[in-house]
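Undergrad: give the three-dimensional model of this entry:
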Amino acid sequence: MFRMTVRCLLLVVICGVFTTPSNAADAYSLVEDYTNPREFAVTVEMKVTGKMQASAGDKKTAINMKLNANAELDYDERRLPPAGRDSRALRCVRYYRSAHANIQVDGQTTLPRLRQKNKLIVAEGQPNGVRYHSPERPLYFTELQLLGAPGDSLAVLALLPSRDVEIGESWKLEDWTAQFFTSLEAVEKGGIECTAKSLENDLLQVHFAGELTGAIYGAFTTVTVDGDFWFDVKNHYVTKMELKQSEKRTIGVVSQGLDVEAQVTMNRTLKSGEKSLSDESLAGVPLEPNPANLLIAFDSNAWNVRFFHDRLWHLYKHERDAAAFRLVDHGSFLAQCKIAPLKSAKPGKHLSEDRFLKDIQTTLGDQFHGVTSVEQVKGKAVDGEEGRYIYRVETFGKIGDHEVTWIHYLIAAPDGRQIALIFTVGKDVQEKFEGRDLQLATSVEFLPVANSAQQAAEPTQADRTK
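TA: Here you go, the predicted model:
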């Protein structure tokens, strides 16, 4: 009898150790395996409302402009192996069926879209958000803005916890995750917290919310997020996200002020049948970034001119007779570049060097103190354009109390078309700027005038300040 009782007690203990009580909470893994070569079909719908602020002529007051925008993205995506830790561990390749937007600012409408020849895009994590590039050619600035909508399907993966979680459990995101998800260049304070809310039909709903203050393009910015995503615990992937994100940004050296709210819905489903991102279709495609495909292309259909610049240059203003770019590195303003077409010369001719020097002195006026150097630059041949003429003049002077270097370029095509560039650089940042003018100037291409009608069908750069 005693032995039987002990045996029964041992059986109860053993069952108690290895059997989960009926009222114990289950823990769920929210990990999406990047090694699985499966593809996802993704759709994103975004609506933005609010206002944009621009500096008035006196630079002391702001002009408020009503902003409304709608965007739709439709693409397939497949995860790629990590390129590093934290945000750099998140990478994917995408095939875009379509990407377009309708943006209205004070009654003026722009219609950015992704060009058909840029359907294949690589998205990869960087500390300040998702970076996009085409393996085949540089993107337009407007294309990068379109692809970089809040709530990217790659960015949401950063919200997933690295450990199993129970229903009702909360976790705070690491600093790098919150910065990456909100695309802030630097975070001063704040954070995002997630909570596993409920489980229904194998879909675990997670709520996330928070506020961060920091900087974008050097402008003080506050971002608030409030949303939910759903994770399929059976098939292990994020299947949906709904996000409300507000942003308040002061007027900066390269960006307008913003006070906007974006509502985003992202749906993501497993693809079956024919795949657009199979091993065979990606064979031979260079998925790793390189300096060439990370450049940004600028086309002016009115001038029939194209050039390429790195991503630290930001299009600040684009009008029919001129465009202005500003260079910002880690939030610091380094330089400005103004580009304008000149009156065409006769074929085989260009503005004389003496006349160009006189025009420089006339333009700078009392700010001009002298000439540092002059030279004819031999740039690379572009589409057989061996005859491009590139003349570089470096001058110095003062704007107020600030010592300044100006770098001027006269660039002419064999058919007589001409364009002028002027870089303005403070003397205190000249070492950081060294050589950046040459990269941009020598990339200038004069497009065939006969193709201007065809080029007009391509999306133009923004016709207003951003």
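Undergrad: contacts and neighbour counts: CA atoms only from here.
TA: Fine.
Undergrad: list the residues that contact residue 94.
TA: 75-78, 119-123, 277 (CA atoms under 8 Å, 6 or more residues apart in numbering).
Undergrad: now the buried members of those.
TA: 75-78, 120-123, 277 (16 or more other CA atoms under 10 Å).
Undergrad: doesn't residue 358 belong to a helix?
TA: Yes. Under DSSP: H, G, I helix; E, B strand; the rest coil, residue 358 sits within a helix.
Undergrad: quick one, what contacts it?
TA: Residue 358 touches nothing, counting by CA under 8 Å, 6+ apart.
Undergrad: do the same with residue 34
TA: 79-81.
Undergrad: where do the helices sit along the chain?
TA: 2-18, 141-147, 175-182, 279-282, 353-364, 430-433, 436-441, 452-456 (DSSP state H).
Undergrad: rewinding a little: what's the farthest-apart pair in the buried ones among the contacts of residue 94?
TA: Using CA to CA, the buried ones among the contacts of residue 94 reach their maximum pairwise distance at 123 and 277, which is 13.8 Å.
Undergrad: look up how far residue 335 lies from the closest residue to residue 82 other than its chain neighbours.
TA: Excluding its sequence neighbours, the residue lying closest to residue 82 (CA to CA, 6 or more residues apart in numbering) is residue 89, at 3.9 Å. Applying CA to CA, to the nearest Å, one obtains 33 Å for the distance of residue 89 from residue 335.
Undergrad: between those two, which has more neighbouring residues?
TA: Comparing residue 89 with residue 335 by other CA atoms under 10 Å, the one with more neighbours is residue 335, at 23 against 16.
Undergrad: for the comparison step, fold the sequence that follows:
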Amino acid sequence: MLLILAVCNLPVFAAEKIELAEPETDARVKLVRSHVQVSGQLQTAAGGGKKISLKLSADAQYRFFERRLNGAGRDAETLRSVRLYRFANNEAEVTPADAPAGAAPKKSTLKLPETKHLIVAHGRREGAMLYSPTATLTYDQLDLISTPGDSLSVLSLLPREGIAAGDSWKPETWAVQMLCGVEAMTKGEITCKLEEADASSARVTFTGSSEGATLGAPTTVQLTGEFTFDRVAKLMTRVQMKQTETRAIGAAKPGLEVTASVTLERSLADENSEAKLLSDAAVADLPVEPAAEMQFLRFESWGTRFYHDRDWHQFHQTNDVAVLRLVEHGSLLAQVNVSPIPPAAAGSHTSAEQFQTDIRQSLGKRLKSITKAESLKPRNANDRRFLFRVAVDGEADGVPMTWFYHLCAAPNGQQVSFVFAVETKNLEKFNNRDLSLVRLLEFIPARQAAK
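TA: The predicted structure is shown next:
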């Protein structure tokens, strides 16, 4: 009894507070492995208010070296890194939801080419902005490496101050938005809890949700998971996360009802490995803020390529046409259809008169008038392309429209057309952006295109 009283009278100390932080100036190179499995449904508009549902399953795996870079600002912009990808592969299967049992799915595989292996991740509220400082990514390549549970974004979960076992904290709103990847978040919260810790490691669980819009489409995201932190190495070493996203059909993207299961593993890289390719000298010239051209995406097909900013989204492509849509601040601003034209004889092209005749036949009763037809000036003395632009006013389904038709031809007779469609009321916002896109068109020599 006396012993019990003695023990009860001992002073009671508060639980030890510990730090769970990776230094912002941490220049160590990490080896990152990520496995993302996605399942659920896509929805596309079928007209008349109907939609088509497609079953989706995808399995993506990544391995890359990564090191932190100095921040570019406050909040999300404190997070920057450079990555050297050694493996990036996504295998997906899509099947109509109403397909009979045993129907063969449509399979696709995406890989990151050798020339796109160096990637910079730049923290933004809406998620990590990824670009290559050495080569221009395509839309599909950017989509491949943009994943839930991004290794830079998960660092936003770490607490800003010391915590004790059993304590909970809520990351700031920018961290919630960055991790959930919602472009315009209206509401969101994540709660983290330090479940257990010893001298060497700590385990944290987290759960949360966000609401808002992505590319103008209403979006909700729910996530739950846990991560392990190595207290000795000061390193988040493992993340397991499940993220469920529901997104309405948008102007540039299909609707989503999908769940992603993410396993992320991070370890300190062997200094004698390829990690040395991310040395101080190797990353010294990376800009704090990337130039606009570094963020461009590349479209390449039919022996042509052009470059565009990220407000243009690849909506659909077949063997005969590619459709890109321009979305700004969540609203559809314009659409462009890019199509190959039968080649002309070398040194020739479809005549301006014939092109305008084709336009009249294509638009039919929708056409009111051709307001301007002009040849565009070459970029320089070596530019031998023929570029011809026709501006047309008309109406579609009672809506005043303006179309910009472009005939583009190479000296060898190769030809392609661009048809931009803009609601007339949006012409000022559109600001002749068709010109900047078409002027960047290149015709690829046959041998280069075959690579």
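Undergrad: what does the residue nearest to residue 82 of the first structure correspond to in the second structure?
TA: With TM-score structural alignment as the criterion, the equivalent of residue 89 of the first structure in the second structure is residue 78.
Undergrad: and that match, what does it touch?
TA: 24, 70-72, 123.
Undergrad: which of these show up in the first structure as well?
TA: Using both residues aligned by TM-score structural alignment, their matches' CA atoms under 8 Å, the first structure keeps these contacts from these: 70-72, 123.
Undergrad: make a PyMOL selection of the buried ones in those.
TA: Restricted to buried positions by 16+ other CA under 10 Å, the PyMOL selection for those reads:
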select buried, resi 71+72+123
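Undergrad: out of the kept ones among the contacts of residue 78 of the second structure, which comes closest to residue 268 of the second structure?
TA: Closest to residue 268 of the second structure, out of all of those and judged by CA to CA, is residue 70, at 18.7 Å.
Undergrad: show the contacting residues for the closest one.
TA: Applying CA under 8 Å, 6+ apart, the residues contacting residue 70 of the second structure are 24-25, 78-80, 288.
Undergrad: likewise residue 340 of the first structure?
TA: Residue 340 of the first structure sits in contact with 321-323, 419-421, where contact means CA under 8 Å, 6+ apart.
Undergrad: and residue 381 of the first structure, by the same measure?
TA: residue 388.
Undergrad: and it, how far from residue 341 of the first structure?
TA: Residue 381 of the first structure is 21 Å from residue 341 of the first structure, by CA to CA.
Undergrad: same check on residue 226 of the first structure?
TA: 47 Å.
Undergrad: then residue 257 of the first structure?
TA: In terms of CA to CA, residue 257 of the first structure sits 30 Å off from residue 341 of the first structure.
Undergrad: of the two, which one has the most company?
TA: The residue with more neighbours, out of residue 257 of the first structure and residue 341, is residue 257; 25 against 20, by other CA under 10 Å.
Undergrad: which position in the second structure aligns with the more buried one?
TA: Match for residue 257 of the first structure (TM-score structural alignment): residue 255.
Undergrad: just to revisit the earlier point, in a markdown table: the buried ones among the contacts of residue 94 of the first structure, plus distance to residue 407 of the first structure.
TA: Listed next are these as a markdown table, based on distance: CA to CA, whole Å:
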| residue | distance to residue 407 of the first structure |
| --- | --- |
| 75 | 43 |
| 76 | 45 |
| 77 | 44 |
| 78 | 45 |
| 120 | 37 |
| 121 | 35 |
| 122 | 35 |
| 123 | 35 |
| 277 | 46 |
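Undergrad: just the closest of these to residue 451 of the first structure, please.
TA: Nearest to residue 451 of the first structure among these, with distances taken as CA to CA, is residue 120, at 25.0 Å.
Undergrad: looking at the first structure, which strand is longest?
TA: In the first structure, taking DSSP state E as the definition, the longest strand is strand 62-79.
Undergrad: that strand vs the second structure, mean deviation?
TA: Here the mean offset of strand 62-79 of the first structure against the second structure after fitting is 0.7 Å, by mean CA distance after the TM-score superposition for the first structure.
Undergrad: which residues of the second structure does that strand align to?
TA: Under TM-score structural alignment, the match for strand 62-79 of the first structure is residues 51-68.
Undergrad: stretch 164-172 of the first structure now?
TA: By TM-score structural alignment, stretch 164-172 of the first structure lines up with residues 162-170 in the second structure.
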